[in-house]
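Chemist: please find the sequence and the predicted model below.
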Amino acid sequence: MPKTILIVDDDVELCALMKDFFAQQGFHTECAYDGHAGLLRALEGKFDLVILDAMLPVLDGFEVLRRLRKQSAIPVIMLTARTAQRDRIEGLDAGADDYLPKPFGPEELAARVRAVLRRLGKAETLRPDVMESGGLKLDARAREVRCLGRPVDLTSVEFDILELLMRASGRIVSRDELAVVLHQRRSTPYERSLDVHISHLRKKLESAQQRNGSSDSERKPLIRTVRGMGYLFSI
């Protein structure tokens, strides 16, 4: 299956050229032409890598990267016409995996893309597909959840929320992090859809515990609300 790349650059002609070139290299590419649109697209979760220009309208590339890194570990290669060392340092400190000054040769960019994806592939081998805690087992590859061996029927969004909470390994996950699962830019006090999904997920997990014969004393809430901070999966 071809890797999918998001190109975020306001140079429409350059985007078209890169898209054609990467298609010849066996990649699928999509484009966004300003920082805000690029950030939203990058957070969709369907891309394997982002090529991000530093000088973007609406939201510059450095700010896009800083916001992206709060919510995603997707690999990013930054492009810029600015060659000052401080700009390269700023990009790398913001979380870029690689940094390429303009103008550049498409072959070099493609080589850097392949190198970053190779490094990612090695790291992914260390990322567990199966997680277990408190009688709950989540298989990320099969997208399956079981409680004491019995399947738990979750919606796609509920599964994604549970996976994010379990991968956090006891860390509090903010509402903004979880809002990404709902393809929102940022949660607000008036946005209740996240609360609804969390409520449904809790009820399904509690029901699964009851069906499997857990007593009231044995059952504990698997998802805790930490007021003013977010949610915590109880390990």
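Modeler: Right, received. Where do you want to start?
Chemist: for the rest of this, base every contact and every neighbour count on C-alpha atoms.
Modeler: Fine.
Chemist: what's the span of stretch 58-74 from first residue to last?
Modeler: 22 Å (C-alpha to C-alpha, to the nearest Å).
Chemist: comparison target below:
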Amino acid sequence: MGERILIIEDEAAIADALLYALGSEGFEVHWCALAHDGLQWLQQQPVDFVVLDVGLPDISGFELCRQIRQFSSVPVMFLTARKEEVDRIVGLEIGADDYVVKPFSPREISARVRAILRRARPSPDIPQASASSSAFLHDPQRRRIRYRDHWLDLTRYEYLILSTLLKHPEHVMSRSQLMDSAWEDPAASFDRAVDTHIKGIRAKLKKITPNTDPIITHRGLGYSIDLQDGSSSR
């Protein structure tokens, strides 16, 4: 049985094309036309990936993604007719893993879904390792990071960016280097996406230690991380 894909899309023609393309790739695909039905399915069935239209008739895709992120870190790809950069940034800020503008090729969607699932899949031959610090513990086999005894609920891109910073403590990593580590096709992304995900990581760290920030911004250069204690605000 292949990985389980949930499509939440109100246009039947688009849904049919995706059902055929993803099904042909060996995925097990289910389609819901409304946000309410998709949310109910996701809460009751195991799902490996969600393809989510932004312009749903009952609840916007953005709002639905916010609700999904309250209980699940399943990868989410937005489909939208809106191509403005601000919409892409909003989508990334609320936890989306990819953002595709209509019209698109169903085969491209299949390739993107497969690439995201491949990168999200734990690598069995990477041993468990930890950052040499009392503040962070990195478990690459399970693709998770602990900060001050709290496991962080990170999106896929947040995890990849933070794990890259942890691999290079005290080193300034440029946005290009962080994009190379996190994106299957860095050329398809944009610099502000890195800033957006850094903002998301910081927000999750600050929920644990509101007065500290271990991520350091180097203006015009990139970011670094302080593994020792992150004792000063930045």
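Modeler: Sure thing, it's come through. Owing to the predicted nature of the structure, the values given are computational and were not obtained by experimental measurement.
Chemist: what's the TM-score for these two chains?
Modeler: The pair, once superposed, lands on a TM-score of 0.52 when counted by TM-score structural alignment, normalised by the length of structure 2; 130 aligned residues with a C-alpha RMSD of 2.2 Å.
Chemist: and the contacts of stretch 74-89 of structure 2?
Modeler: 47-55, 61, 65, 91, 95-103, 116-117, 155-156, 192-193, 196 (C-alpha atoms under 8 Å, 6 or more residues apart in numbering).
Chemist: in it, what counts as buried?
Modeler: Across stretch 74-89 of structure 2, burial judged by 16 or more other C-alpha atoms under 10 Å covers 74-80, 88-89.
Chemist: then stretch 87-98 of structure 1?
Modeler: For stretch 87-98 of structure 1, a neighbour-count test (16+ other C-alpha under 10 Å) marks 87-88, 91-92, 94-98 as buried.
Chemist: in helices, which of the residues you listed appear?
Modeler: 87-88, 91-92, 94 (DSSP state H).
Chemist: look at I201 of structure 2 and tell me its secondary structure.
Modeler: Following DSSP: H, G, I helix; E, B strand; the rest coil, we place I201 of structure 2 in the helix state.
Chemist: oh, I was asking about I198 of structure 2
Modeler: I198 of structure 2 ends up helix, using three-state DSSP.
Chemist: which residue is nearest the centroid of structure 1?
Modeler: In structure 1, the residue lying closest to the centroid (C-alpha atoms, centre = their mean) is S72, at 3.8 Å.
Chemist: list the contacts for it?
Modeler: L43.
Chemist: how about the buried residues of stretch 87-98 of structure 1, which pair is most distant?
Modeler: D87 and D97 (14.2 Å; C-alpha to C-alpha).
Chemist: OK, contacts around I51 of structure 1?
Modeler: Contact partners of I51 of structure 1, counting by C-alpha under 8 Å, 6+ apart, are 5-8, 76-79.
Chemist: one more: L52 of structure 2?
Modeler: Counting by C-alpha under 8 Å, 6+ apart, L52 of structure 2 has contacts 7-9, 61, 76-79.
Chemist: closest to A203 of structure 2 out of those residues?
Modeler: Nearest to A203 of structure 2 out of the contacts of L52 of structure 2 is V76 (C-alpha to C-alpha; 19.9 Å).
Chemist: ok, the closest one to D48 of structure 2 distance?
Modeler: 9 Å.
Chemist: same thing with A203 of structure 2?
Modeler: Going from A203 of structure 2 to D48 of structure 2 by C-alpha to C-alpha gives 25 Å.
Chemist: neighbour count winner among those two?
Modeler: The residue with more neighbours, out of A203 of structure 2 and D48, is D48; 18 against 14, by other C-alpha atoms under 10 Å.
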